[in-house]
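# here's a sequence, model it:
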Amino acid sequence: MKTLISWMAKMHDFTKNMPIEVDEEGPTCTFHKEFYQHDRHLILYSNNDNDADIRIGKLLTVLKQKYPKRNFESHPLNIPDVINIPKIKSKVETLIMKECKDDEITIFFSPGTSAMQISWYLINEAGMFNTELLQVRPKQHSNSRKPELLKIEVEKSTIPGSSIIKEESVAHHKENYLITDSLKPIYSRASMIAQADQVTTLIFGESGSGKEHLANYIHKESARSSNPFIAVNCSAFTDELLESRLFGHIKGSFTGASSDHKGLMEEANGGTIFLDEIGDISPYMQQVLLRVIQEKKVLRIGDSLEKKIDVRIITATNKNLPLKCMEGSFRWDLFYRLAVTELTLPPLRERGVKEVEELLNFFITSKQKIFKRPKKLKLDKKSRNYILNYSFPGNVREIENLVENLYVFNTESVSMETLPERLINTTDESKLDLKTVEKLHIKKVLKMAKSKQHAAELLGCVINTLNKKIKEYDIKTENTF
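Next up is the predicted model:
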């Protein structure tokens, strides 16, 4: 099918006089009079203007009267900011995916704001759809004194969807969270994902590493930012409760269902739902969720009528999902549906002492306001060194909680006496010195190996060296072999 798609030109498709009347010399009417050779015309307009519905109604009336055999469709788009290029582009790409992704698409470039026109350019350049860009030179600017049809030639990108314009820097989202140097490439990729509205995202990372913040960042950077962002911890519910929370139920569908209840998928309609700890859901819930993703419909418990939803799904896990798939405890087909795009957050212990110190200072500054202290806490040298040499298995969340703890028990300065016990008497797993790391690695290999000789081979040493290390580190091997 050949589809023409364009914006309604609020100014140029209508006369300047009141009441509102269609200008038959305007760009849309001119295109239909001189150049239309398509199966249908999708006319987009922003429904945030007070008179937008009146204007599109009048324009369609005139076009249908003049060309009764042509197929016209109007599509309102919620665009509160008509100069926000990323959001306009994302909205239009979503519409194209739904309405005409397999068509031969002619984009009538002329109508619309400059941001709308740049969005057309980026969509065409990305090469995701079969598009061409056409514009019309008005007759008053043409040597022939007739309207001229011009094709805008663009060399398309070899990487689909690669053209992204960022109007906000990462710093815009730093109010309650510090995006350190190691995270900036990840957040840059998240910005690209935010513009691709049709894809799911799976975030890998240990507990407390900032998965929910990253998901929220994608939401805020996307065209859905004015709609709900809802986060759900999947591991906190039984199957029945999780199904009810996500999809809703009707009155009487189970004991305690005293009224109809809308699920969180419906509550998030138009926005984003973040499913944390997705690796913990049961095989039954995996099957249900897979169907929701495929059909874009939800069925409330006890109901027989499905409801359509328009929700972006972002999931996260601290589990090795590919391994769970190989073990048979997680569905490969669901994994592939969830992991169209992937992001991985590194644990804090891999991000270096410099970043730990940056986060420590950041939270000391930000928590001062929350705890209403006249001065920021000061750490003496010894306590600061203990904190910086701690591995923080709870990641960013643990360092934030630590600073809150310090504000509770200290007024102006922090010494060793007021540090939490776990920082002073650390377990081996929390230490970063070379000897402890070596000891833990040897213990890990001994558990994996079939014998001491096999362990020595895996470690790349002779058996005598391994025995010496076992004795030095007092490693118990009685139950290992």
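# contacts and neighbour counts: CA atoms only from here.
Noted.
# the helices in the stretch 151-300 of the chain, which residues?
Counting by DSSP state H, counting those that start in this stretch, the stretch 151-300 of the chain forms helices over residues 184-195, 211-221, 239-247, 264-267, 283-295, given from the N-terminal end onward.
# of all these, which lies closest to Phe274?
When these are ranked by distance to Phe274, counting by C-alpha to C-alpha, first place goes to helix 211-221 at 6.8 Å.
# and for the residue lying closest to Asp428 once chain neighbours are set aside, the neighbour number?
Counting by C-alpha to C-alpha, 6 or more residues apart in numbering, Asp428 lies nearest to Thr436, which is 6.3 Å off, once chain neighbours are set aside. Here the neighbour count serves as a burial measure; for Thr436 (other C-alpha atoms under 10 Å) it reads 16.
# what's the offset of the helix or strand where Thr436 lies from the middle of its chain?
Secondary structure from DSSP states H and E places Thr436 in helix 434-448. Computed by C-alpha atoms, centre = their mean, to the nearest Å, the separation of helix 434-448 from the middle of its chain amounts to 37 Å.
# which outside residues touch that helix?
The contact list for helix 434-448 (C-alpha atoms under 8 Å, 6 or more residues apart in numbering) reads 428-429, 431, 452, 455, 458-459, 473, 475, 477, 480.
# with stretch 244-262 instead?
With C-alpha under 8 Å, 6+ apart as the contact definition, stretch 244-262 has outside contacts at 263-266, 298-303.
# which among these end up buried?
Taking 16 or more other C-alpha atoms under 10 Å as the criterion, what is buried in the contacts of stretch 244-262 is 263-266, 298-301.
# turn the residues you listed into a markdown table, including distance to Asp239.
Conversion of those to a markdown table gives the following (distance: C-alpha to C-alpha, whole Å):
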| residue | distance to Asp239 |
| --- | --- |
| Gly263 | 14 |
| Leu264 | 15 |
| Met265 | 16 |
| Glu266 | 18 |
| Val298 | 16 |
| Leu299 | 15 |
| Arg300 | 14 |
| Ile301 | 12 |
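# grab the nearest non-local neighbour of the residue nearest the centre of the chain.
Geometric centre of the chain, nearest residue: Ile218, 3.4 Å, by C-alpha atoms, centre = their mean. Nearest residue to Ile218 in three dimensions, chain neighbours excluded: Ala194, at 4.9 Å (C-alpha to C-alpha, 6+ apart).
# run this one through as well so I can compare:
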Amino acid sequence: MSAGGPVLVSWVAQKNDPYERKDRSDEYLREPDGQPILGPTLALFCDDDSPFKGKIHEVVLLHREGSDEKIALERRALDETRQALLERRPGLRISLEPWRAEDPTDHKAIFEFLRGKVPELRQRFRDRELVIHATPGTPSMQTIWVLMAETGFIDQPFQLVKSYRKHERNGQPTVVPLQVGIESFYKVYMTSRPAEVTSDEGSIPWDLKQFRSEQFRKLFTEARRFAQLKVPVLILGERGTGKTKLASWIRLHSPYRSLEHDTRWPSVACGQYSPETMRAELFGYRKGAFTDAREDRDGLLAEADKDTLFLDEIGDISKDLQRLLIRALEEKQYLRLGDTRPKKSDFRLLTATNLPPTALRERLDADFLDRIGLLRLRLPPLREVPEELLWLWDATYQVATRRSGATPSQARLGASHHDQIIKTLRRHPLPGNLRDLFSVAYRLIAARCDAYEPLSPGDAMEYALEEFEAGSSPTEEAALLRDVAQAFALSQPLDPLLRPGTRLPTRKLNKELMAFVARELRRLSSVRGVPIGELCDVTDRTLRERKDPAGRKKSSDGAEG
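Got it, this is the predicted structure:
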């Protein structure tokens, strides 16, 4: 693959490539100096007025394949165009992509072909700009290009352009961007975000057409069904799995959505506030309700009327607020702070947490949890859906490049390096999920963009994965043991803790745990003045033997040495 630069993707104009032809004739139209007039593909490629002159290093030509007479004419135009391109730039890489089809005006057949072909090209030219030339081909082909570009079937970076024939320009440039401005769901989805819940991973759209795993397909089938109901949905998932983005997806697929809130819809991260400020944020307040209440203010419940309210980190909400929210959910009424008359809000509630069910039941009242968890969706961690890592890594790297301020040329990697990174990601438990992908991406881009000692793509990849793959050092051992004990208490899996290369000292863990229990039981026995037998099912002698994890020997007179 060429090192860089935009890639031209185009059908071939049967009648006008590589040069303009006279009507119903094989004879070329010519300039006053006798040179043939460039057809649309050559005009984009090398016309003096084209912004792409000298910048295209690779070309993908789409063409029909078959045996009828019209296809034979297309094949002639294809061969002549390929030859003309190579004459202007020897060594130019040209890929021919055949489509077996009878009818070049069949919109559905064209779409089915391009829907499969475009993702192939996007993978082949990962971070390079695709210049989609919509002019050559039938009107049906042009229409499908426009619809695919406008509705999100072509992943960035790309440009959709059209070229003008020489006699049609009337002072216009040879090549211009082609934009219709369709307000598609995809565009709204990409700009929609909760008001106060933002993150790198939130910028990765859940691309349904890319899904490979049964888990993801099933999840979004359920999400689509749940979206239609004005019933609370609880989204469960580890940190970094994309719970916020799933909440946006549900809202945009539901009837509980106000268009004016699309770019900033009502939400709050419960862990950011004290119970008092959280109540003011949700319910609003009257002027004078508390010291700093200098004016009336409507809260998020008012904003969420006829829309959706998203409460992230729901496990951090106070008991008092849980009770108030139950009333708001059931009666669609609430009181602002300082008010005596209730206000109404017909809202739909989405909540999310990274707590496991056991811990969530300890944090929330059973009545509240029952109401917010009538419908539940669980986002699987990435280690359970390694099939999704190919497109997720590509999307992550593009977002990281854009957010870091690096240029595409600085961040560019070869396909083999991306493949190696994906292989490593698939072997890793990814405790931070999408956040781990961003961590690798940012380290890699930093190494490539170092102003003093930029690393080669291969060395940058090794640098990015170096810390990621490292196991626990001796200084981390105590923290690891504590984390394992906590995982046991919360019934959580050990995958996030035991990275490749990490070795769990199980004997030491067992001794440390038993020593802790022994010390605490003997302390409680002394404090409460009760015998050990009332607190546990082992003897005091056994506890004395277990309370020292170092296993210190007793001296001959029975004293500990």
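# what's the TM-score once they're superposed?
These two chains, once laid on top of each other, score a TM-score of 0.51 by TM-score structural alignment, normalised by the length of structure 1; 285 aligned residues with a C-alpha RMSD of 3.8 Å.
# test my guess that the residue nearest to the centre of structure 1 contacts Arg189.
No - with contact defined as C-alpha atoms under 8 Å, Ile218 of structure 1 does not reach Arg189; the gap is 9.6 Å.
# so Ser6 of structure 1 sits in a helix?
No - the assignment for Ser6 of structure 1, made by DSSP: H, G, I helix; E, B strand; the rest coil, is strand rather than a helix.
# if we can go back for a sec, from the contacts of helix 434-448 of structure 1, pick the one nearest Thr238 of structure 1.
Closest approach to Thr238 of structure 1 among the contacts of helix 434-448 of structure 1 (C-alpha to C-alpha): Glu429, at 31.5 Å.
# skipping adjacent residues, who's closest to the closest one in space?
Leaving aside its sequence neighbours, Glu429 of structure 1 sits nearest to Leu440 (C-alpha to C-alpha, 6+ apart; 7.7 Å).
# next: Lys344 of structure 2.
In space, not counting the residues next to it along the chain, Lys344 of structure 2 is nearest to Gln333; the distance is 4.5 Å by C-alpha to C-alpha, 6+ apart.
# repeat for Val340 of structure 1
Computed as C-alpha to C-alpha, 6+ apart, the closest residue to Val340 of structure 1 that is not its neighbour in sequence is Thr200, at 5.6 Å.
# sorry, back to before: quick check: the residue nearest to Glu429 of structure 1 vs Phe363 of structure 1, distance?
31 Å (C-alpha to C-alpha, to the nearest Å).
# the two: who's more crowded?
Between Leu440 of structure 1 and Phe363, counted using other C-alpha under 10 Å, the more crowded position is Phe363 (20 against 16).
# in structure 1, what sits opposite Asp339 of structure 2 in the alignment?
In structure 1, the residue equivalent to Asp339 of structure 2 is Asp303, according to TM-score structural alignment.
# which SSE is that match in?
For Asp303 of structure 1, there is no host helix or strand (DSSP H and E).
# wasn't Leu134 of structure 1 part of a strand?
Yes - remark: Leu134 of structure 1 belongs to a strand, assigned using three-state DSSP.
# just to check, it is in contact with Ile105?
No - under the criterion of C-alpha under 8 Å, Leu134 of structure 1 is not in contact with Ile105, lying 10.5 Å apart.
# between those two, which one's more packed in?
Neighbours of Leu134 of structure 1 and Ile105, each counted by other C-alpha under 10 Å, are more numerous for Ile105; the result is 22 against 16.
# and that one, that one's in a strand?
Yes - Ile105 of structure 1: assigned to a strand according to three-state DSSP.
# to which residue of structure 2 is it aligned?
When structure 2 is aligned by TM-score structural alignment, Ile105 of structure 1 is left unaligned.
# quick check: Ile105 of structure 1 touching Thr3?
Yes - in this structure Ile105 of structure 1 lies within contact range of Thr3 using C-alpha under 8 Å: 4.9 Å.
# which residues in structure 1 does stretch 304-324 of structure 2 match up with?
The alignment of stretch 304-324 of structure 2 onto structure 1 (TM-score structural alignment) spans residues 268-288.
# same check on stretch 120-137 of structure 2?
Taking TM-score structural alignment as the measure, structure 1 aligns no residues with stretch 120-137 of structure 2.
# strands of the stretch 51-200 of structure 1, start to end?
Chain-ordered strands for the stretch 51-200 of structure 1, with DSSP state E, counting those that start in this stretch as the definition, fall at 72-77, 104-108, 131-137, 148-152.
# right, so of those, which gets closest to Gln287 of structure 1?
For the strands of the stretch 51-200 of structure 1, distance to Gln287 of structure 1 was read as C-alpha to C-alpha. The smallest value, 33.0 Å, belongs to strand 72-77.
# centre of the chain versus the closest one, how much separation?
In terms of C-alpha atoms, centre = their mean, the centre of strand 72-77 of structure 1 is found 27 Å from the chain centre.
# which elements pack onto that strand?
Under the contact criterion of 3 or more C-alpha pairs under 8 Å, 6 or more residues apart in numbering; DSSP states H and E, strand 72-77 of structure 1 touches strand 40-46, helix 52-66.
# ok, and what's touching it?
Outside of strand 72-77 of structure 1, the residues within contact range by C-alpha under 8 Å, 6+ apart are 40-47, 56, 60, 64, 91.
# need the max-distance pair from the residues you listed.
Lys64 and Lys91 (26.4 Å).
# please identify which of the two sits among more neighbours.
Comparing Lys64 of structure 1 with Lys91 by other C-alpha under 10 Å, the one with more neighbours is Lys91, at 21 against 13.
# ok, now how distant is the more buried one from Phe72 of structure 1?
Relative to Phe72 of structure 1, Lys91 of structure 1 is positioned 20 Å away (C-alpha to C-alpha).
# same thing with Lys469 of structure 1?
79 Å.
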